[in-house]
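1. Okay, here's the prediction I keep looking at, along with the sequence it came from:
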Amino acid sequence: MNKFDIDNLKYLFEPKSIAVIGASRDPKAWGHVILKNLIDYGFEGRIYPVNPKTESLLGLKCYPDIRAISEDVDLAIIVVPAKMVPIVMEACVEKGVKVAVIITAGFSETGPEGEKLEKKVLEIARKGGIRIVGPNCMGFFVAKSKLNAAFTAIAPKPGKIAFISQSGAFAGTMMYWATMKDIGFSAAISVGNQADLELSDYLMYLADDETTRVTIAYIEGVKDGRKFMKVLEYYTSKKPLIVMKLGRTSSGARAATSHTAAVAGRDELYDVVFKKYGVIRVYEFDDMFNIALAFANLPLPKGDRVGVISAGGGWCVEASDALESLGLKLPSLPEHVVKEMDKILPPFWNRRNPMDLVATVDPEPFKTAVELLMRDENFDILMLLGYGNFGRISNLPFLIPKEDAIAKEIADLVKKYKKPLVVVNVFGKEFSNVKVFEENGIPVYLSIQKAAKVVKALADYAHYLNSLEEMEQT
């Protein structure tokens, strides 16, 4: 099969009909949960439960065999014991199924016998041109198709972030966590053992998917390094990719191999490849989502020069250390900015970047400072620290509506000047201005250190794209 033969992936991401083979009455069984999730999330295509022991499930007619379905079936979700999967796959080939998602475990991740079984299933599928997701996976989610075929009952809202995971448990947990944090996904895929379709194939599809703006991936290893690099070259020229690659230690690599039959490889080689192709590597899941939110919502910067506006001096010091330790630049304030701020701030303000607005209670100077730096070509990215806290912490409730209104106006400046802004507020969603920022596409972080990593990622990816443009011109 051609390395980039991904035409059938449209039947995974946009199927018109789905058969759940192994659908069950038992509410704890995978075959029940996935069928129920498909129905509850509102999949608008045809759903066919397949179970020879019952006539109906969850209000749908049940079929004894996939071949008993008179209409075409684009996608089969297989939830039967491992030893039955070859027989089921033969039936799927006869039916003309395009893609099969094998939820069942007990294949190559278990040892030689499981590996033989996996190869047998793959051989059968290839004879019929069926592409396989899994086996040993937790399903998938596609927002544009209103399709939740994952084990998690609560699906995330539609968004611009795609999520690919080699760990089913990690995928399920992160989907639930994202829902709790009100983070939207365009798609989420648990890839399992990658007997056929692998990380590279999904990335090739997502590179041209209009609903996806950034992809995050949890990986333990890749099976075809050359194919992976070729796909990275294509994908990252179009969209940012954030990877959490584990299995860095010898123990971690062994755990990865036994977990999903992954080929972990030398970790330093992954580092080299990631740097070459502009992939952003993270080591904690919250960094992965923090960075993804920025890429999903903000314009890209032109460079790595950061302007910082703060409600207090201590945060200026912390921001300086955090940003400069990551290699980011803090340009001096231009004279025209100092002159304008002199008109509205006390004479003892610091007149440098980071800007200390000396605990001014009025939110207006924050907006003025943001717009001055937005307009100035010496700054590529802005960071706003401690905005909008005085109304709550100083018990000045009359200030809160104004803080919220100015937050909306600051968010509008990002759209006007097409320059990214990240906000740090240790109180999070407890404060209403944080909700205003987030509802208007401005990500808010709980710490300066976390926000600095986000700024670094934005700058690094922008630098990578700039280097590609320079190469094209030479």
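-> Yes, it's here. Numbering: from 1, shown residues only.

2. For the rest of this, base every contact and every neighbour count on C-alpha atoms.
-> Will do.

3. Okay, helices next: where are they in the stretch 51-200 of the chain?
-> Along the stretch 51-200 of the chain, the segments classed as helices by DSSP state H, counting those that start in this stretch run 85-95, 112-127, 168-180, 199-207.

4. Please identify the deepest-packed of these.
-> Of all those, helix 199-207 has the most neighbours on average by mean count of other CA atoms under 10 Å, namely a mean of 20.

5. Can you tell me what sits against that helix?
-> Helix 199-207 is contacted by residues 4, 6, 9, 162, 164, 191, 212, 215, 222, 227-228, 231-232, 234-235, 238-239 when judged by CA atoms under 8 Å, 6 or more residues apart in numbering.

6. on that earlier part again, any chance of the helices of the stretch 51-200 of the chain in JSON lines, plus distance to I69?
-> Converted to JSON lines, those look like this (distance: least, CA to CA, whole Å):
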{"stretch": "helix 85-95", "distance to I69": "9"}
{"stretch": "helix 112-127", "distance to I69": "19"}
{"stretch": "helix 168-180", "distance to I69": "30"}
{"stretch": "helix 199-207", "distance to I69": "29"}
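
7. In addition, the following structure is provided for comparison:
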Amino acid sequence: MIGQSHSLPTSSLLAPRSVAFVGVSAKGGAGTKMLNSLLRSGFGGKIWPVNANAAEIAGVPCVPNLDVLPATPDCIVISIPAEGVLPVVEEAASIGIRAALIVSEGFADDGTAEGKARQERLVAIAKASGMAVAGPNCMGIASLGHGFATTMADIPEKLGAGGISLVSQSGGLLNAVAELSANRGIGMNYLISIGNQAVLDLADYIDFLADDPKTSVIACIMEGAKDGRRFRAAVDRASRIKPLVILKLGKSAAGQAATFAHTGTLAGKHEAYEALFCANGVASVMSLDELVETAALLATAPLPKGDRVCLLTVSGGATSLISDLAERAGVNFGRIDDETSRRVGEALGVSRHFGNPLDTVGMPRLCRDGAIEGVVGALLDNAEIDVIGLVLGMRMEGAENHDKLVGRMADMARTAGKPLLVLSFISNSLTGHWRGYASAQGLPLVEDVELGLRAIRHLTDYATFRSSVPITESPPKIASTVGKTSTRGVLSEADSKEILGKAGLPVTREYLAATIAEAKMLAEKIGGPVALKVQSRDIPHKSDVGGVHLGATAEDAEIMSAKILKSARTACPDAAIDGILVQEMVDEGAEFIIGMTYDEQFGPLVVVGGGGVMVEVFKDASVGLAPLTRHQAMEMVARLKVAVQLDGFRGAPPLDRDALIDCLVAFSNFVAATDGQFEAIDLNPVFVRSRGKGVKIADALIITRGPWEEYNEQTESHYAFS
């Protein structure tokens, strides 16, 4: 939390009892606009405009300077040219003002050395004085719930107070969300523009809002986190208290640098954020409309006990459309059993079996006395249905049939024990007549089929998260066992597996041969067919250069070792070769990949997916942040297309899913304990064998964190292969 991690008086900024303004003038401008916003907000505290040349501004008496204030304000709002800001902040700190909101531009936002230095000085002043600072370069803060607003944002007069708080890195998008919410009658609490985040950052505001009793949903519009580790901690904590809805800007792959290992191509910055969001039940949305619809639903609907949805329709065409779009949105439809179907038919006066979505055979039947109550009652008694929605073509001006049906749904929602909602498949229909209906009647309304279905999916995802939040286990203390690697750069498979084996991971039995004659001897020692692999840090992907032979016998191990050695030397004449790795063959099970790539903001990202040489082609992978709980590892595996193999595919025996999950958790604990030592790790393939037989890591590649030049300088220490 802000107050805990930074010991900053955030409440002085976000819920002040008195405010001073520097930069206000009778001529208008940013400062005067912010003063007027505070006056309009119904603020009941003390207000002091600071202006030596005016007796009053906007009807409020002025003071000539800060040192003659009749009392020390909680917060100072500064909107003067950048070069004058720091002296004002220093003076404010000297008289005990605990918080500052800086509108002024000209700090790190201008990209100049002067601006960056100015911001660094601001941070130093705030740190020395313990001052909470918002901005600079921000539009301000408003809280309709607390009756406080010092903002340049265009807050619509019709926007009412509610439980949604928005934190935004974009002032323009903050304005848009306020307008969208006002049009729908969706109430908001805080609207916070965070600007440069010089002192307080996104994580601080999330921490504050997690504990704010008037905030039921935290919404964010973000470009990126200033401190990934603190942002992760804030999201981890807040999501266990209330739902978060986040619109992450800049999701495209442009500008994301590819790393050397396979897993580097599967996990970039976007994947890191999505992994964080997925692990915490965060609703990751794609648009402002989806943000508003999702936040509104989460703010008004009770959490369901599961993710099984039933949607009632009044049109066969709507039923087909919803079925198609629900599959795309990932909505899980519950099963309509025979007894439920019988009761639904009885309520509608129809003898047939009903599916899901549930076509009620038209408005006339559903509008009959007791019909919708009978249908919904049957679904409420069905233990395989968790959420019930009614889909209508709502009209902005209302319609008699719709009004009555929605009213009857609202009556049932008060005692249902399961979330009931209404989804309008007409976009922009929930204004006018329906504006504010959800908050007034306690019945969630969502609009637009696609947006509404995604909002429903976000609701059920968060409910699933909250019902399965596990106790986070501390990773085992394996860092001291592994130790810090002395070599930097690409490690050979043999060196990589030595590290992994010491960490307790299930690597194959193998030996490194210094000569082709020794390769034959080691093959005899292992017994049975073996794999032969050229070992060199200069050849990370051995099969690409003919450096691998599988299924060699002891009799032909010497010949095949010479063959793959020749192929590798031909393809990579400058490679320093360590030897031939002689390895037990693993020829049973499905191939998976487990890996890690290092993210500068969040640390180790763990990847699991379909393995083998085609990993980069299909890119069937799930990403998580280390360390993983067992539940998170299970969810990551379940999201894979190749996971179907684990349960037995086309007559094949089921595979050891539990062992794969155990390996994934252990690997995540390993990379968490060695955080910062490795740039990337590939375990590919990891053979998942028949149930009860475990898994085996057949190949591995570790890239330690360090420049390539340092690695190249150490090649002379490798003995030549003879």
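-> Great, that's in hand. What you see is a predicted model, and the numbers here were worked out from it, not measured in a lab.

8. Can you calculate the TM-score here?
-> After superposition, the two chains reach a TM-score (TM-score structural alignment, normalised by the length of the first structure) of 0.89; 455 aligned residues with a CA RMSD of 2.7 Å.

9. Please pick the buried ones from the contacts of helix 199-207 of the first structure.
-> Burial by neighbour count, 16 or more other CA atoms under 10 Å: within the contacts of helix 199-207 of the first structure this picks out 9, 162, 164, 191, 212, 215, 222, 228, 231-232, 235, 239.

10. before we move on, the earlier item: quick one: closest of the helices of the stretch 51-200 of the first structure to S320 of the first structure.
-> Smallest distance to S320 of the first structure across those (CA to CA): 30.6 Å, for helix 168-180.

11. Now that closest one on the second structure. Mean distance?
-> Taken over the aligned residues, the distance from helix 168-180 of the first structure to the second structure averages 2.4 Å (mean CA distance after the TM-score superposition for the first structure).

12. which helix of the second structure spans the most residues?
-> helix 449-467 (DSSP state H).

13. Show me what it is packed up against.
-> strand 283-285, helix 288-300, helix 316-329, strand 420-424 (3 or more CA pairs under 8 Å, 6 or more residues apart in numbering; DSSP states H and E).

14. residue contacts, the residue lying farthest from the centre of the first structure?
-> Largest separation from the mean C-alpha position in the first structure: P347, at 45.4 Å (CA atoms, centre = their mean). Contact criterion CA under 8 Å, 6+ apart gives no residues in contact with P347 of the first structure.

15. ok, 10 Å please
-> M341 (CA atoms under 10 Å, 6 or more residues apart in numbering).

16. My reading is that it is in a strand; is that accurate?
-> No: applying DSSP: H, G, I helix; E, B strand; the rest coil, one finds P347 of the first structure to be coil, outside a strand.

17. and the residue nearest to P52 of the first structure when sequence neighbours are not counted, how many neighbours does it have?
-> In space, and not counting its chain neighbours, P52 of the first structure is closest to P64: 3.7 Å by CA to CA, 6 or more residues apart in numbering. For P64 of the first structure, the count of nearby residues is 16 (other CA atoms under 10 Å).

18. Equivalent analysis for V370 of the first structure, please.
-> For V370 of the first structure, the count of nearby residues is 21 (other CA under 10 Å).

19. any idea how far it lies from K419 of the first structure?
-> As judged by CA to CA, to the nearest Å, V370 of the first structure and K419 of the first structure stand 11 Å apart.

20. This completes my enquiry, with thanks.
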